[in-house]
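S.K.: Got a sequence here, can you model it:
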Amino acid sequence: MNACIIVIGDEILSGRTLDTNSNFIAKQLDLIGVSVTQISTISDNPTSIVNKLKESFSSDNDFIITTGGLGPTQDDKTKQTLAEFLSDQLVLNQQALDFITRLYCTNGRTMNDLTRKQAWVPSSSEVIINRYGTAPILWTKKSNKILINLPGVPYETQAMFKEFIIPKIKKEFNLPHIIRRSVIVVDYPESELAITLTDWENNLPDYISLSYLPSGARIELRLSAKGFNKTILEEEIAHEIKKLSFILDKKLISTTTTNIVEIIADFFSKNQLTLSIAESITGGNISRKITSLAGSSVYYKGGITAYCTQIKENILKIPESFINTHKVVSEEVAKKMAINCAKLFNSDIALSTTGVAGPGSDEFDDSVGLAYIGLYFKGITYVKKYNYPYLTRDEMITWITNKALELIYFELIKNK
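M.R.: You can find the predicted model right below:
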C-alpha cells in the first residue's frame, strides 16, 4: 500500500519552523509496510490545499495524510477547505466538544469560542480524539482512499500517529511485511562499488530492493524485501547477504550492525585489547562516540583533548622544539601524540588527531582542511594525511572522526 504526506503551513515554507512530522510519519508507515511515494509542503491557502487534495486523490496512493491547519486561529483553514472539497459541511461533534470541555475544566481554564470551534468537523469524517491537544484527528473514506488529517504540533501529531493511527491502519488493512538488512562496506568509491555489484544487483528478486547510503568513507548497502511471507523474505535476504560477503570480501566489514563503534567494540573485546585517544582537531568527539556505547570501559582506557599546543607539550610530553620544527599539524606530531598517548594510558592501541578545522588557519599558518590521524599498535605507528579544504568546520570534525574510527578498524584487521 502507498501513502502521500501533505504538510500544510506557511511557517514551514518560510523556513521559520522545521517540519519533523513528515519524517516521523514516513518512518512509522515504513515499519508496517506502507510506502510513502511523496511528501509535499504547501501553504495555508485554500486553493493550494484543494489542488493538492485533488492531485493526491487522482494518484495511486491508498492513504493521503495531512498535517497542520486544524487549529482555532484564522490561518488554520484545513477543516473548512476539507469540507468544501468533500462537498460536505462542518457539524458539531459532541464527543470532541466533551473532551475539550473536560480538558479545559481540568486545567481550570474557561473555553472560548475559537477553542469550541475545534469540535466542528466534516459530517462524513470519523473523529479520533486527540489525547494530547484540542484539535481532533479526522479519518475520512473517499473514493476507496483514506484521508487522515492531523494537527501540526509535533508532540501531538507524532504521539497520536504512533499510538492510534498506526494500530488502526494495521487493524483495518492486510499489510505486507518489510524485512531490512544492512551491510557496511568501506574503502570502496560508490561508483566503483555499483559497477562491481551490477550483475548481482540485476539478479535480485523483484521483491528485494537495494539502496546505497554513503556516510563519509563508509557505504551502507540496505536490502529491503517486501511481501506477505516473512520467513521467505528473511531467508532470501540472508542468502543475498552471503553472496555479497563473497563478492566484497574484507571490504564488507559488518552484516549485523551499521554502527562502526559497535564493530570496533566487538573486535577489542574479543581480542582483549585496550584503546586510548589523544584528540586535537576532533576535540573529544571520537571519545564521545566510543563512550556512547554501553560497556566501552571494557576496552577504552581514556583520552585527552590536547587542543592547545601547551597540552601537547605538558601532558603528552612532546618537546616544544619538536613542535616548532615540524609544526603542530604534521605527520611527525601526530605520530608522537599516538606513541605518547599509549605510554600515558598504558594501552595496546592509541589514536591521535591533529589538524585545522577552520575557518581560519592555525598559529603555524597551516591550511584549513589539513589533518593527520596517527595510530599506534604493537610498536608500529601509522599516520594518514587528509586534506578537505571544502568542508565546513563541523563537517571537518565529523569527517575526521569517522576516518579515525575506520582507520582503527582497518589496522586491526591488517594485524589480526
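
S.K.: Every contact and neighbour count from this point should use C-alpha atoms.
M.R.: Fine.

S.K.: mind listing the strands for the stretch 201-350 of the chain?
M.R.: For the stretch 201-350 of the chain, the strands defined by DSSP state E, counting those that start in this stretch occupy 208-215, 218-227, 252-254, 275-279, 300-305, 349-355.

S.K.: which one of those strands is the most hemmed in?
M.R.: Of the strands of the stretch 201-350 of the chain, the one with the most neighbours on average (mean count of other Cα atoms under 10 Å) is strand 349-355, at a mean of 30.

S.K.: what angle sits between it and strand 300-305?
M.R.: Strand 349-355 and strand 300-305 are oriented at 20 degrees to each other (axes from the mean of the first three to the mean of the last three Cα atoms, to 10 degrees).

S.K.: Show me what strand 349-355 is packed up against.
M.R.: Contact analysis of strand 349-355 by 3 or more Cα pairs under 8 Å, 6 or more residues apart in numbering; DSSP states H and E lists strand 275-279, helix 331-345, strand 370-377, helix 393-414 as its packing neighbours.

S.K.: Let's compare: structure for the following, please.
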Amino acid sequence: MKATIVTIGDEILIGQIVDSNSSFIAKALDKIGIATHEMLSISDDKDHIISTFQKLQNNVDVVIVTGGLGPTKDDITKKTFCEYFNDTLVEHPEVLEHVTQMIEGIYKRPITQLNIDQALVPSKAKILFNKMGTAPGMWMEYENTVFISLPGVPYEMKYLIENEVISALIQKFERPFIVHQTLMTYGRGESMIAEQIEAWENNLPAFIKLAYLPSPGRVRLRLTARGTNESELKEAIKKQVFTLTPLIYDIIVGFEESDTIEVVLGRKLKEKGFTIATAESCTGGKIGQMIASVAGSSNYFKGSLVTYETQSKINVLGVLKATIENHSVVSEQVAREMAVNVKRIMQSDFAVATTGNAGPLKGESEEDLGVVFIAVASPNSVFVERFEFGQPREKVIDRAVNKAFELVYKEI
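M.R.: Next comes the predicted model:
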C-alpha cells in the first residue's frame, strides 16, 4: 500500500516554517503497514492543488493533505475539494455547534461569519471531528484513492491522525505488516560499519532491508521487514539482530529509535548510581541541554557551567590564570582543569569539559580552527583528547558534542 502526503502552504515553500507534519504522519502510517511513497509541498493555488490530485489519482491508495483549512479567505482546500469531486459545500450542524461552543464558550468572543463558514463542508465528505480546533478533517473517496484533508496546525493534525484517521484506514484497507528494528551505534563512520558487516548484509533475506542513517558521530542501522505474517517478521528481525550484534558490539548503544546517546547515557548513570556535570566553552551548553532534555535526568545530572569567555573560566570555574597564559585557553591543560573543577564544584562522580576553536575566527588561541579538547573526569582519573573537526562552525560544535557523549559513555 502506498500513500502520498501533501502539505499546502506558501509559508512552507518560502522557508518561513518547517514541515513537521509530514514526518509525524509518515511514522503513523508506517506503524499500520502503509508506506509513504512521497511527500509534496505545494502552493496555496487552486490549479496547483487540482493538478496534484490528478497526478496522484489511482497511483496511490491514500492522499493525506494538511493545510489550507481555516477561517481566512486564503484557505481554499474545501472549495478546491468541491471542484475536484464535483461537489458543493453544505453546513454541518454538529460542526457548527462545536465551532460556536469553542468561539463563544472557550474564547469568550462573538462568533463571526468567517467562524460559521468553518462548518461548511463538501456534501460527499465523511467528517473527521476535530475537538482541538474549529476546522474539521474531511475524508473523500474517488475511484481507487482515498483523499483525506486535515488542518495544518500540528496539534490539531496529530489529534485527528491519532483519533480518527488511523482507525478509519485500518477498517478500510487490508495492509501488510511492516516491522522495524533500529540499532543505535556511536563512534564509527558509516563506511567503516558497512565494510565491517558486509558479509552479514549480503546474506540478508530478500524481505529484510538495511538502511544506514548517519548523523554527526552516530549511525542508526534500521532493519525493515515487510510481509503478511507479523510474528514471522518479528522472529526474522530478531534472528538477524542476534547475528549482527557480535560484529559491532563495541559501538552499539541501544536498540530503539528513542535510544539516543543522551537517553542511553542517562540510563547507564541511573543504573550505576552515578552523577555527572559539564563544563562547556565552545559547545555553549549543548551537552548539558541534551542531558537535561531526558525525563528524570535530575536523578543524575548535577548541572552545567557554560564558561564561554576566558575570564569566566578563571572566575567561575577556577581555571588557573597561569594555565591559560602558559598553554592558551584552547589546550589540554585548560580542558583538564575545567573537568576536574566542575566535578568538584558540582560534587559529581563524572564530568565532561570542552574547549576549542569552533570558528570562524581563531580568537585567543593559536590552535587551528576546528580543534577541540574534550576532558572526562571520573571518580579515579581524568583524561583529555584532542580532535580536529574542521569547519564550518556548526559541524565543529555538533561533532564535539557527540564525541563528548561517546567518551563519557565509554568511560562510565
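
S.K.: could you dump the helices and strands packed on strand 349-355 of the first structure to a markdown table with distance to residue 28 of the first structure?
M.R.: Output for those, formatted as a markdown table (distance: least, Cα to Cα, whole Å):
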| stretch | distance to residue 28 of the first structure |
| --- | --- |
| strand 275-279 | 38 |
| helix 331-345 | 45 |
| strand 370-377 | 40 |
| helix 393-414 | 28 |
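
S.K.: out of these, which comes closest to residue 233 of the first structure?
M.R.: Residue 233 of the first structure lies closest to helix 393-414 among those, at 31.3 Å (Cα to Cα).

S.K.: Could you list the buried residues of that closest one?
M.R.: 393, 396-410 (16 or more other Cα atoms under 10 Å).

S.K.: Let me know the closest of the residues you listed to residue 160 of the first structure.
M.R.: Using Cα to Cα, the buried residues of helix 393-414 of the first structure come closest to residue 160 of the first structure at residue 398, 34.9 Å.

S.K.: Now do the contacts for the closest one.
M.R.: Contacts for residue 398 of the first structure (Cα atoms under 8 Å, 6 or more residues apart in numbering) come out as 282, 285.

S.K.: so what corresponds to it in the second structure?
M.R.: In the second structure, residue 398 of the first structure lines up with residue 398, judged by TM-score structural alignment.

S.K.: re earlier: out of the strands of the stretch 201-350 of the first structure, which is closest to residue 141 of the first structure?
M.R.: The nearest among the strands of the stretch 201-350 of the first structure, by Cα to Cα, is strand 218-227 at 25.6 Å.

S.K.: how far out from the middle of the chain is the closest one?
M.R.: Offset of strand 218-227 of the first structure from its chain centre (Cα atoms, centre = their mean, to the nearest Å): 15 Å.

S.K.: what do you get for stretch 376-383 of the first structure?
M.R.: Worked out by Cα atoms, centre = their mean, stretch 376-383 of the first structure lies 34 Å from the chain centre.

S.K.: Would you mind saying which of the helices and strands packed on strand 349-355 of the first structure lies nearest residue 110 of the first structure?
M.R.: helix 393-414 (48.6 Å).

S.K.: before we move on, back to that, with distance to residue 236 of the first structure as new columns, can the strands of the stretch 201-350 of the first structure be given to me in TSV?
M.R.: Formatted as TSV, the strands of the stretch 201-350 of the first structure follow (distance: least, Cα to Cα, whole Å):
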stretch	distance to residue 236 of the first structure
strand 208-215	9
strand 218-227	8
strand 252-254	18
strand 275-279	38
strand 300-305	38
strand 349-355	39
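
S.K.: Which of those sits closest to residue 177 of the first structure?
M.R.: Here strand 218-227 is closest among those (Cα to Cα), at 5.4 Å.

S.K.: And residue 402 of the second structure, how far from residue 374 of the second structure?
M.R.: 11 Å (Cα to Cα, to the nearest Å).

S.K.: Go through the helices and strands packed on strand 349-355 of the first structure and name the closest to residue 232 of the first structure.
M.R.: Closest among those, once you apply Cα to Cα, is helix 393-414, at 33.7 Å.

S.K.: Checking residue 166 of the second structure next. Helix, strand or coil?
M.R.: What DSSP: H, G, I helix; E, B strand; the rest coil gives for residue 166 of the second structure is helix.

S.K.: Compare the helices and strands packed on strand 349-355 of the first structure and give me the one nearest residue 364 of the first structure.
M.R.: Among these, strand 370-377 sits nearest to residue 364 of the first structure (Cα to Cα), with 12.2 Å.

S.K.: and whatever helix or strand comes next after that closest one, what other elements does it pack with?
M.R.: Scanning forward in sequence from strand 370-377 of the first structure by DSSP states H and E, the next helix or strand is strand 380-387. Secondary-structure packing of strand 380-387 of the first structure (3+ Cα pairs under 8 Å, 6+ apart): helix 331-345, strand 370-377.

S.K.: deepest of those, which one?
M.R.: strand 370-377 (a mean of 25).

S.K.: Now tabulate the helices and strands packed on strand 380-387 of the first structure in a markdown table and tack on distance to residue 35 of the first structure.
M.R.: Below are those laid out as a markdown table (distance: least, Cα to Cα, whole Å):
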| stretch | distance to residue 35 of the first structure |
| --- | --- |
| helix 331-345 | 48 |
| strand 370-377 | 42 |
